[in-house]
Structures are given as C-alpha cells and as structure tokens.
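Asker: Sequence and predicted structure, then a few things I'm wondering about:
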Amino acid sequence: MLTLTEPCRQQPPALRIGFWLLEDFDLYALANALEPLRLANQVDGRSVCQWQIVSLEGGNLNASNGIATATTRLDQAHPLDVLILCGGDNPDTPAQSQELRQQLHHWAAQPVGLGALGKAGWLLAQIGALDGFRCSLPEPGPSPSFCASSDLSPVAAPFCVDRQRLTCVGPQAVQGLMHELLARSHGRGLVLRMEKHAARQARPLQSVHNAPAKLQATLALMNDHLTRTLAIDELAEAMGISRRHLERLFKRSLGCSPSRHYLDLRLQRARQLLQTSQHPMTDIAQQCGFVSLQHFFRCYRQYFGAHARDHVEAG
C-alpha cells in the first residue's frame, strides 16, 4: 500500500484508486475526481494512477442526473490503495442498508486510504471511520442521523487528507483533494507540472497586434532565430533597451518572461514540423534550437503533455 503521509522520493508504483458509487451519485463530483488522474498519466507519460468504478452489487448505476454508469462489484475489484465513496445530495437513505454499513466498517479497518466526496463523508462519520481524524465535511443535512459527533475534528478547509482518510466539502473541492492525493503519493512536482500544462492549454500563444512596437519587433526577431537562439541580453541590445525593460514588456503584454515565450515559440514550431514534415526528430530538434534530443523530448512533454512521437502519429 502507498503511504499518504509523505511524498515519495523514488518513483512509486501506480496509485490504485476505487470509486465506490451509491445510487444517485453526483456525476459532476466523479468527473472532477477522474480528470486530474487522467491528466497525471498524460503529463507524466506513464501510468501514475489506475482507477476502478465499483458498487456493492455491480452493474449499471444511475447518477443523480439519470446517466447510467457501469460498475464492478466491490468484492470483485482489483487490489486498491485508496477507496473513495461517491454519493449524492442525500446519502442518508442508503446509509440504512445493513450491507452498506457492514462494508463501510470492513473497509475502515483495512490498511487502505478511505475517503468520501461531499456529503458521502457523513456516512463515514456515522460509522465512526472519521473519529480522531481531521476532516472536511459539508453542512449536515436535516436528517437526525446527520448529527455532529463529538469525536469529529472538522477543519475550515475545502478538502483534507489526514493519514488514511480523505474528505472534501463538495464537487468544487474534489480536484484539490485529488491533487493533494497525487502530491502525497507521487510528489508535488507532478501536480505543479499538471497545473502548468492546464494553464498553457487554456492560454495559447496570445495575439500581439496591439502590443508595443518594441515587443512586436522582439517577437519577430525571435521567430527569425529559432534555430540559433539569441540570449535575452542580445535581444534587449538589438532593441536598444535594457533587459529589465524588455522583461517588463513581456510580463505586461504576455504575462510571461521573454525566455518562457521564446521556448513556447520553438515548441509550437516543433509541433508544426512534426505534423507537416518528414524530417527526423533529431533535425526538428536542431531546427528549433534544442541542443539535444533528450532536452527536446523533456520540454515537449512538459508543454504539450505528450511525447513528440505522439504528434507525429497524429499528423
């Protein structure tokens, strides 16, 4: 089992997560949990995490919006490191199921991480699985069984991971919970790369039609020197301004440093060549100013979240 208390310093095995669905579960919360896991695998270029969708009886289970989701019987699931309960707005009714309670008690005693999304956390609280643990829980429902236990230690945070317990207040906090889980199992560097990748995908190279003339001239010079890249001091000298002034122009107009934007231009050019030319990757890397193929592959994967070879096949 992977520990959830300290970041791993060596490359750990894939984190095995089970999502335990209850009838009328929140599909939005489940999607918010799965997307970071998918992105982690994409950014890292390997199977950082694996997941299964399970339920007590298996078969199709309806979400609160009526969409049916296929599940595997919980007792037939592959070995797990973490099991996360996914309910809906009113998880109190299924909590009365004797079988559900027995299974919750069983898994609470296992050496695995046990968590819940949103109000499903109150099911863990009802059986005492959160006693002695810090936890993040939404406001309790009107049901008498949703009473606060004196042994609970709620925190004023959208999500919480305390040893082998994972909780969050609702669908919007699920992504943060998954990021924290990945950080503890595979290191915070992975989460940082995921966040950078998502930010870059949401912000393509920006238009500079209305940018200052000095900035537009610098960008044109960068485009003319993608193979033999120029140092930032050389660019500033060519524009007749200080390096500090050039950096301010980039930060104000493009929200990044000159070196960051220069690398973006080179990587965008590399992707274009991969998809439209038959040149070997070594030649493409050199044409875009990379001193080695390994450095090119690393920068490319960090930027696009995929290996350069993937875009040759896609072209």
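Answerer: Perfect, I can see it now.
Asker: From here on, just use CA atoms for contacts and neighbour counts.
Answerer: Will do.
Asker: which SS class is the spatially most central residue of the chain?
Answerer: Residue closest to the average C-alpha location in the chain (Cα atoms, centre = their mean): Pro36, at 2.9 Å. Following DSSP: H, G, I helix; E, B strand; the rest coil, the label given to Pro36 is helix.
Asker: Touching, it and Gln175? I think so.
Answerer: Yes: here Pro36 reaches Gln175: they are 6.7 Å apart, a contact under Cα atoms under 8 Å.
Asker: who touches both of the two?
Answerer: In terms of Cα atoms under 8 Å, 6 or more residues apart in numbering, Pro36 and Gln175 are not both contacted by any residue.
Asker: Assumed Leu104 was part of a strand.
Answerer: No: counting by three-state DSSP, Leu104 is not part of a strand but helix.
Asker: show me the contacts for it.
Answerer: Counted by Cα under 8 Å, 6+ apart, Leu104 has contacts Leu124, Ile127.
Asker: Now do it against Ala68, distance only.
Answerer: Going from Leu104 to Ala68 by Cα to Cα, to the nearest Å gives 23 Å.
Asker: now Glu57
Answerer: 14 Å.
Asker: now swap in Asp24 and tell me
Answerer: 10 Å.
Asker: Have a look at the two and say which one is more surrounded.
Answerer: The neighbour count for Asp24 versus Ala68, taken as other Cα atoms under 10 Å, is higher for Asp24 (20 against 15).
Asker: Tell me if I'm right that that one and Ala63 touch.
Answerer: Yes: with contacts counted by Cα under 8 Å, Asp24 reaches Ala63, the gap being 4.3 Å.
Asker: Overlap of the contact sets of these two?
Answerer: Joint contacts of Asp24 and Ala63 (Cα under 8 Å, 6+ apart) do not exist.
Asker: take the one below as the second:
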Amino acid sequence: MQKWTKTITSPVRIAFLVFDDFSNLCMANCLEPLRAANAVTHHHMFDWRILTLDGSPARTSSGIQIVPHGELRSMTSCDYLFVHASYGHTGHDTRPTRQALRAAAARAVTVIGLDAGPWLLASSGLLRGRRATVHWDMLTAFSERFLDVEVVRARYLRDGPVMTCAGALSALDMVLDLVSAHLGEAARLDVEDQFIKDPPRTDGTGPGDPLVSRALDLMRDHVERPLSLPALAHRLSCQPRTLDRHFRRSLGAPPGTVYRHLRLSTARKMLEGTGLGVAEIALRCGYESPAALARAVRDRFGATPSALRKRTL
C-alpha cells in the first residue's frame, strides 16, 4: 500500500538521454509531471538534465530541435537515467552507443528505457536475463532479436534496477508512479489534478479502482458542502467500511484524509491564484470560518493563508 505522504531531503536526480527522432510527446509526459510535482509541493523535489551522446542538439520526431544541457559522459551519479529513442532506433544501435550506455548505467541507480529505448538497452546487455517491454509495434522484432530477454506486452515493467516503458501514454503512468513512490499519493493526486487524469492505478498497470474514482468525483463536486462518509457511501451504493477499505488499498489513506486534502488543495489554489478573501475561500472549501481554514492550512502547509498568497506575488 502506498503511503499518503512522504518526505525527501534532497532532490531526486534524473538524466534524460535523447536520440534524434525521439517522441516529444513521450518526453513531455515524463517532464511535465515532474515539473508539476515541484510546483504543487513548492519544493525542488525533482532535478533533471537533458543529455545527448556528444552534447549536440537533438531533433524530435516532429522536427523540433532540443539543445541539451551537455553530453552523456558529463553525467554524474543520478537516481534515474532515462534512455529515450523512438524512430530510427536501429541507426543509433552502434558500438559507441552501447559502450556509452554501459558506462552511464553504472552511474545510475535505475535505468529506464522509453519507447524504443529498451532496444538500445538490450543491445547493450543491460536487459540480459530480465523481463522487459518495448513499444508494442516492435514487440515481435524485439523478441526475435534479443533471445536473452523475457519480452512482455505491458505498459511498463520494473525488473531490478531497470525499467522499460512502451510509449508516451505509458510514460505518464510510470512517472506518476515515481512521484507517488518518492512523495506519496497526496502529491500524486495533486499532480493528476493538473492533467485532469483519473486516480492512480491499484497496481501500476491495470485500470484504476472504479469506486475510488467515483468517490473522488463526488468529493470534488462537493467541496463547498462536504459530504459525510455515510452520505458519500450511500451515494456510491456501498458500506462506509467498504469505501474505507478501497481508499486505503488504492491511495494509502482513509476517505476523510483524502477529502480534507482535496479541499485544502482547492483552498491553496484559490489563495495563490485568485484575489478572493480568506472568508470567501473558507466558505467555498467547506470551512465554518476563516479561523478554521487558517488552522487547517497551517497544519497542512506549515504557513498561514497570507503567507501562501505572498508566494505568488
């Protein structure tokens, strides 16, 4: 079961190695959740650099030129090394590339192959004896080429220090799971709200919990006048204890904790993004008084409503 909140003391260090004709949608689905996690927590939780083999600009599959932060050999130790290739991956599969990947993998805690990136990882010997996936258009060719890899049709997989991801939409799910692993489900839920995305999947690969999804929709629709747990369960045609069990299994917290988090996240957005007074925001977020909201905000965010507002001025 995922923890609802977690604390990290230093940024998670990430390196993105990109090859020409990589998918910018896949890249965006990795970077934007990390950016959003930094934004919603107001802390620099994730730090990343974009690299190419030789430090030269790379071109995306849609023709956009990307200027990297540096070359791969300048990469210091990191928590995650994302290897991102898409179209024309066989042209990148050279002896120098394989040597560079093996050297870089030794400086990373976890190596992640995106889209066609697993092909380069397998060719470099980094997937030998492991389970892996790749973009599904390449599954047959991949399995025929790399007999020492157990090929699985999956959105993404982890096997020891290596992860493989099938493509752009899978990348979003994978990175959201990384946000949850490092910051907890509360941060993940806030990031998902930035993308209007369904709640977390219960196992990282399957469909989300329908009961939790419907409950979250009801909670968001009733921020101003919060529903009691029995009333919420009644609308969902289930027992309160059933709802509690589903929330704890899927989100790592009871419904009341999640509900308060959603209301306070809404209050913070209003404090930081509108000119509404604290009394009006308290009313819109279901608090009986400005003082009650102020106490809740201070307990949750460690700052007064006025201090949160000043952050955006």
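Answerer: Received, thanks. As the structure is a computational prediction, the values presented were derived from the model and not from experiment.
Asker: Contact partners for the residue nearest to the centre of the first structure?
Answerer: Neighbours of Pro36 of the first structure in contact, by Cα under 8 Å, 6+ apart: Gln175, Met178, His179.
Asker: Contacts only, for the last one.
Answerer: Put plainly, it is His179 of the first structure. Contacts of His179 of the first structure (Cα under 8 Å, 6+ apart): Pro36, Val191.
Asker: Just tell me what it corresponds to in the second structure.
Answerer: Alignment note (TM-score structural alignment): His179 of the first structure maps to Leu176 of the second structure.
Asker: in what helix or strand does that match lie?
Answerer: Here Leu176 of the second structure is covered by helix 168-183, with elements defined by DSSP states H and E.
Asker: In that helix, which of the residues would be classed as buried?
Answerer: 168, 170-177, 179-183 (16 or more other Cα atoms under 10 Å).
Asker: all strands of the stretch 101-250 of the first structure, in order?
Answerer: Using DSSP state E, counting those that start in this stretch, the strands of the stretch 101-250 of the first structure run over 113-117, 134-135, 153-154, 159-162, 165-168.
Asker: any chance of the ones you listed in a markdown table, with distance to Thr229 of the first structure and mean neighbour count too?
Answerer: Shown next, in a markdown table, are the strands of the stretch 101-250 of the first structure (distance: least, Cα to Cα, whole Å; neighbours: other Cα atoms under 10 Å):
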| stretch | distance to Thr229 of the first structure | mean neighbour count |
| --- | --- | --- |
| strand 113-117 | 49 | 27 |
| strand 134-135 | 51 | 22 |
| strand 153-154 | 54 | 15 |
| strand 159-162 | 45 | 22 |
| strand 165-168 | 47 | 28 |
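Asker: Kindly reformat those strands as a markdown table containing distance to Ala40 of the first structure.
Answerer: Output for the strands of the stretch 101-250 of the first structure, formatted as a markdown table (distance: least, Cα to Cα, whole Å):
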| stretch | distance to Ala40 of the first structure |
| --- | --- |
| strand 113-117 | 19 |
| strand 134-135 | 25 |
| strand 153-154 | 29 |
| strand 159-162 | 19 |
| strand 165-168 | 19 |
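Asker: and Asp233 of the first structure, which of those strands is closest to it?
Answerer: strand 159-162 (45.0 Å; Cα to Cα).
Asker: Which part of the second structure matches the closest one?
Answerer: Mapping strand 159-162 of the first structure onto the second structure (TM-score structural alignment) gives residues 156-159.
Asker: Now that stretch on the first structure. Mean distance?
Answerer: Its aligned residues in the first structure lie a mean 1.5 Å from stretch 156-159 of the second structure after superposition (mean Cα distance after the TM-score superposition for the first structure).
Asker: Where in the second structure does stretch 59-66 of the first structure fall?
Answerer: Using TM-score structural alignment, stretch 59-66 of the first structure pairs with 56-63 in the second structure.
Asker: Report the separation between the two terminal residues of the matching stretch.
Answerer: First-to-last residue span, stretch 56-63 of the second structure, Cα to Cα: 15 Å.
Asker: And Leu114 of the first structure, what's its match in the second structure?
Answerer: In the second structure, Leu114 of the first structure lines up with Val111, judged by TM-score structural alignment.
Asker: ok, its match - contacts?
Answerer: With contact set as Cα under 8 Å, 6+ apart, Val111 of the second structure has these partners: Tyr80, Leu81, Phe82, Val83, Ala105, Pro161, Val162, Met163.
Asker: Determine the number of other residues adjacent to the first one.
Answerer: A count of neighbours around Tyr80 of the second structure, defined by other Cα under 10 Å, yields 22.
Asker: again with the third one
Answerer: Number of residues near Phe82 of the second structure (other Cα under 10 Å) recorded here: 25.
Asker: Was I right to think it contacts Cys26?
Answerer: No: taking contacts as Cα under 8 Å, Phe82 of the second structure lies outside contact range of Cys26: 11.3 Å.
Asker: Quickly list what's touching both of the two.
Answerer: The contact lists of Phe82 of the second structure and Cys26 share Leu114, where a contact means Cα under 8 Å, 6+ apart.
Asker: Please, which helix or strand holds Gly55 of the second structure?
Answerer: Assigned by DSSP H and E, Gly55 of the second structure falls within no helix or strand.
Asker: what does Ala279 of the second structure give?
Answerer: helix 278-284.
Asker: Could you do Thr97 of the second structure as well?
Answerer: Here Thr97 of the second structure is covered by helix 95-105, with elements defined by DSSP H and E.
Asker: any idea how far the match of His179 of the first structure is from Phe195 of the second structure?
Answerer: Note on Leu176 of the second structure: its distance to Phe195 of the second structure, by Cα to Cα, is 11 Å.
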